[in-house]
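>>> can you look at this prediction? I've put the sequence above it.
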Amino acid sequence: MTPREASEKEAGAPPSLGIGMVGYAFMGAAHSQGWRTAGRVFDLPMRPVLAAICGRDEDAVRAAADKHGWAAAETDWRALIARDDVQVVDICTPGDSHAEIAIAALEAGKHVLCEKPLANSVAEAEAMVRAAAEARSRGQLAMVGFNYRRVPAVAFARQLIEEGRIGRLRHVRVTYLQDWLVDPEFPLTWRLKREHAGSGALGDLGAHIVDLAQFVTGESVVGVSALSETFVKERPVLDGASAGLSATGGTRLGPVTVDDAALFTGRLSSGALASFEATRMAAGRKNALTLEINGERGSLSFDLERLNELQFHDHTEPAPLSGFRRILVTEAEHPYLEAWWPPGHALGYEHTFVHQARDLVEALAAGTDPAPSFADGLQVQRVLAAVEDSAAKSAVYTSVPPPSGTSGLSGTEG
């Protein structure tokens, strides 16, 4: 027992939980907010401590540490994993490094939280699931970060479906539309390179909507028929690389090797039909994620731009009363809301990461498997792979391998 742990035990305070995070950009900032805030809102059985943050640029990672409240900064993720004050390794890096870092952290006896998509390929995701299963026998736990599960309205939608409020499912429609790639002069960043990102809008946005469809319905996608497109084939290069470049008017261009947009239909394990759209080329749409589920007894509809609301239609009501009604999901009885503000006081995007941190800490303290598990992340990866395979064959229907064992398509709210 360390002096700090002895002092905490004597004072009756919850034991500390040292967090080490790899990556410090957009997702790093969001995860920092979650870790920094969770213990100040919820009564947690363990107290998250921001022990160390890691990035390759020493000046930039030191600035991120100072800005977000991390006690130390590292420039080598291996050094971060080796730290005695780190019990959880949080991975917020591009997808090409997820498997290596996660497997090394689990083998070193650390718990792991890994951002979505779990990996860049099914093979990498399978290796991560095997490592997580082996680590589980030693007491280490692993979770993948699908933060939109933690929107209270989304968690409430799942609850209503579990209760049978809309009956047998018939249709699921999910879209995720952004426009940050509409400008052909947007530079060739890592998200536009297959070797780093794995895929484009499909992995970046499609992973979210596949997970949401499976989470809210409690079912698996069993097959897909897909189309994808890369609208801008080349983009300006900023890093000075020369391989595979062309020149137009003095601008050095490099090939875009991922999709700009993906459209696919699918079938769920119950036989319900589903449609999905993911694009970063929808002019005017900034972060437009929508979900609608139709059942034999009613429907549910969610829009991330109105994330404190859920639309619910009860089709068993008399026709004069029938129609969608708005539910403001801010009551203490709604998922995650018991510790926040009085009813009617809205939450935002950043709160999903607070809820994610809370769920993981509670699972670690209880020794229970957190959700979504690495196996859940693998199931999403298999759907994405089937989408790519179908799109390559001009929308040929492609089956998705079933979940391996108990994948844990389970809720996150107890």
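Everything's here; your move. Numbers count the residues shown, from 1 in each chain.

>>> C-alpha from now on. contacts and neighbour counts both.
Noted.

>>> what ranges do the helices span in the protein?
Assigned helices in the chain, in chain order: 3-11, 26-41, 58-68, 77-82, 98-107, 122-136, 152-162, 194-197, 201, 207-217, 351-366, 374-392 (criterion: DSSP state H).

>>> winner for burial among those?
Of the helices of the chain, the one with the most neighbours on average (mean count of other C-alpha atoms under 10 Å) is helix 201, at a mean of 27.

>>> of the helices of the chain, which is nearest residue 278?
Among these, helix 201 comes nearest to residue 278, with 5.8 Å by C-alpha to C-alpha.

>>> take this one as well and set it beside the first:
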Amino acid sequence: MTLEVGVLGYRFMGKAHANAMARLPMFFPDAPEIERSVLVGRDEDALSDAADRLGFSSISTDWAEVVDDVDVFYNLGPNHVHAEPSIAALEAGTPVFCEKPLAPTLADAESMAEAAREAGGDVPAGCAFNYRFVPAIRYAKRLLDDGELGEIRHVRGRYLQDWLVDPEAPWSWRNDEEMAGSGALGDLGAHTVDLLRFLVGDDDLAGEIERVSGHLQTFVDERPVEGETPEESRGDGNAVETRPVTVDDAYSAQLAYEHGAMGTIEATRAATGHKNDHTIEIHGSEGSLRFSLERLNELEVLRSDDNRGYETILVTDEDDPYVDHWWPPGHVLGWEHTFVHENYEFLSAVAEGREFAPNFEDGLAAQRVLAAIEESDDRGEWVGLE
């Protein structure tokens, strides 16, 4: 059986997932056969060009005509269009794969998770936390599940980017609360929260996050409309057009876990010199580990009985997670390969009619943490999670 796939969105994430789908039959021969059937967007001309480049056989400017006419629906649009199309697809019995954060608001995320529950476990609803599928992260998960770090005492997560350092960087939907929900908090913090939940968020390790204390900050209050800078004029004698920034540029938070572990997490889009620095540290009674997305083939591991300090493990051997599908040891993988792994797992779950993780419940759990961090900033005090 060939799965017909419909995809909403054709820019950054649309390209990443279309590339992954194209790679699947080359490197994962047991992956289900798929057809990139329909690409969905608003601008018909741009959509036609994107469909040609990304390998889709048709286009549509109306997602409502697509969600019940394909076997799988990918929602890769901006955050504010996550809820309605995803819920409609699930109500039609169509499996859904939605980009993170699950929704711009906690209320929308709750509605999406409820729709997934009502659709049932044989209609997978996946949330796109692709960093779970980095081989080094899977290696770290195995170490933690085997108890090699002992009792988890402290976790740290940071996600640093610099694409909004310049106050003249143009405004985009990611700067708008109505469309994005939040800024660095949702865009980057969602990844950190999910990775920490994946790695240590069960009762055998640190358990779930119990309460948070958060701080959000916006450094630049307005930005020019794309294509213009403050030095330019529109030609009518008036100042250049700008739009307000209504989300955070950066956040930080403290975490308290159920079993006594503590954590600190932060993210910013204004960290000069950092392009995509997502770093995770986990410290236990018997050892520690460190991971950086900018060195995603490596995992640093320290064991308390080894006085040589941290060991850098190059996670590229054939017996490492997913790597048997790729290249000889030492021939490293990259960011794009995480999407291949993610699509393989999700589409296999669809073909087999079984559940997939991370799912909408995982997306909702992350959203609850993000909402609590935002509430803590508003109230100036610790906030508990239900």
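Structure received. Since the model is a prediction, treat every value here as computed from it, not as a measurement.

>>> what does the superposition give as a TM-score?
Once superposed, the chains reach a TM-score of 0.94 (TM-score structural alignment, normalised by the length of the second structure), with 373 aligned residues with a C-alpha RMSD of 1.6 Å.

>>> re earlier: would a markdown table of the helices of the first structure with distance to residue 342 of the first structure be doable?
Shown next, in a markdown table, are the helices of the first structure (distance: least, C-alpha to C-alpha, whole Å):
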| stretch | distance to residue 342 of the first structure |
| --- | --- |
| helix 3-11 | 31 |
| helix 26-41 | 13 |
| helix 58-68 | 28 |
| helix 77-82 | 40 |
| helix 98-107 | 39 |
| helix 122-136 | 39 |
| helix 152-162 | 14 |
| helix 194-197 | 41 |
| helix 201 | 37 |
| helix 207-217 | 26 |
| helix 351-366 | 15 |
| helix 374-392 | 34 |
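
>>> can you find the partner of residue 290 of the first structure in the second structure?
Under the alignment (TM-score structural alignment), residue 290 of the first structure pairs with residue 279 in the second structure.

>>> before we move on, what about residue 41 of the first structure?
So, by TM-score structural alignment, residue 41 of the first structure is matched to residue 27.

>>> and if you look at residue 189 of the first structure?
For residue 189 of the first structure, the residue aligned by TM-score structural alignment is residue 172.

>>> can you get me a residue count around that match?
Neighbours of residue 172 of the second structure under the rule other C-alpha atoms under 10 Å: 15.

>>> and what of residue 380 of the second structure?
12.

>>> ok, now residue 230 of the first structure?
16.

>>> what residue in the second structure is paired with it?
So, by TM-score structural alignment, residue 230 of the first structure is matched to residue 218.

>>> can you check residue 343 of the first structure too?
Using TM-score structural alignment, residue 343 of the first structure pairs with residue 329 in the second structure.

>>> residues in contact with the counterpart of residue 83 of the second structure in the first structure?
Matched by TM-score structural alignment, residue 83 of the second structure corresponds to residue 99 in the first structure. With contact set as C-alpha atoms under 8 Å, 6 or more residues apart in numbering, residue 99 of the first structure has these partners: 118-119, 124-125, 127-128.

>>> residue 38 of the first structure versus residue 99 of the first structure, what's the distance?
27 Å (C-alpha to C-alpha, to the nearest Å).

>>> what does residue 187 of the first structure give?
Taking C-alpha to C-alpha, one finds residue 187 of the first structure at 36 Å from residue 38 of the first structure.

>>> who are the contact partners of residue 363 of the first structure?
Each residue near residue 363 of the first structure by C-alpha under 8 Å, 6+ apart is listed here: 369-370.

>>> where does the alignment partner in the second structure of it sit relative to residue 27 of the second structure, distance-wise?
Under the alignment (TM-score structural alignment), residue 363 of the first structure pairs with residue 349 of the second structure. Residue 349 of the second structure is 18 Å from residue 27 of the second structure, where distance means C-alpha to C-alpha.

>>> same deal with residue 262 of the second structure?
For residue 262 of the second structure, the distance to residue 27 of the second structure - C-alpha to C-alpha - is 40 Å.

>>> try residue 337 of the second structure
Per C-alpha to C-alpha, residue 337 of the second structure is found 11 Å from residue 27 of the second structure.

>>> now residue 41 of the second structure
29 Å.

>>> if I line the two up, what does residue 65 of the second structure land on in the first structure?
So, by TM-score structural alignment, residue 65 of the second structure is matched to residue 79.

>>> same check, this time on residue 154 of the second structure
Aligned by TM-score structural alignment, residue 154 of the second structure pairs with residue 171 of the first structure.

>>> hmm, residue 274 and its match touching each other?
Yes - judged on C-alpha atoms under 8 Å, residue 171 of the first structure makes contact with residue 274 at a distance of 5.6 Å.

>>> these two: which is more packed in?
residue 274 (22 against 18).

>>> tell me if I'm right that that one and residue 175 touch.
No - using C-alpha under 8 Å, residue 274 of the first structure is not in contact with residue 175, being 10.9 Å away.

>>> number of nearby residues for the match of residue 343 of the first structure?
15.

>>> next one: the one 4 residues further on
Other residues within reach of residue 333 of the second structure, judged by other C-alpha under 10 Å, total 17.

>>> gap between it and residue 185 of the second structure?
Distance, residue 333 of the second structure to residue 185 of the second structure, using C-alpha to C-alpha: 28 Å.

>>> roughly how far is stretch 106-119 of the first structure from the heart of the chain?
Stretch 106-119 of the first structure sits 13 Å away from the centroid of its parent chain (C-alpha atoms, centre = their mean, to the nearest Å).

>>> how long is that stretch end to end?
Counting by C-alpha to C-alpha, you get 15 Å between the two ends of stretch 106-119 of the first structure.

>>> who's in contact with the most centrally placed residue in the second structure?
Nearest to the mean C-alpha position of the second structure, counting by C-alpha atoms, centre = their mean, stands residue 129 at 3.8 Å. Residues in contact with residue 129 of the second structure (C-alpha under 8 Å, 6+ apart) are 99-100, 191, 194, 358.

>>> just the strands in the stretch 201-350 of the second structure please.
Assignment of strands within the stretch 201-350 of the second structure using DSSP state E, counting those that start in this stretch yields the ranges 209-217, 222-224, 242-244, 250-257, 262-268, 277-284, 287-292, 298-303, 311-314.

>>> and of the ones you listed, who's closest to residue 3 of the second structure?
Nearest to residue 3 of the second structure, of the strands of the stretch 201-350 of the second structure and by C-alpha to C-alpha, is strand 277-284 at 33.7 Å.

>>> my guess is residue 293 of the second structure contacts residue 276. True?
Yes - under the criterion of C-alpha under 8 Å, residue 293 of the second structure makes contact with residue 276 at 7.1 Å.

>>> list the residues that contact residue 103 of the first structure.
When contacts are counted by C-alpha under 8 Å, 6+ apart, residue 103 of the first structure touches 128, 131-132.
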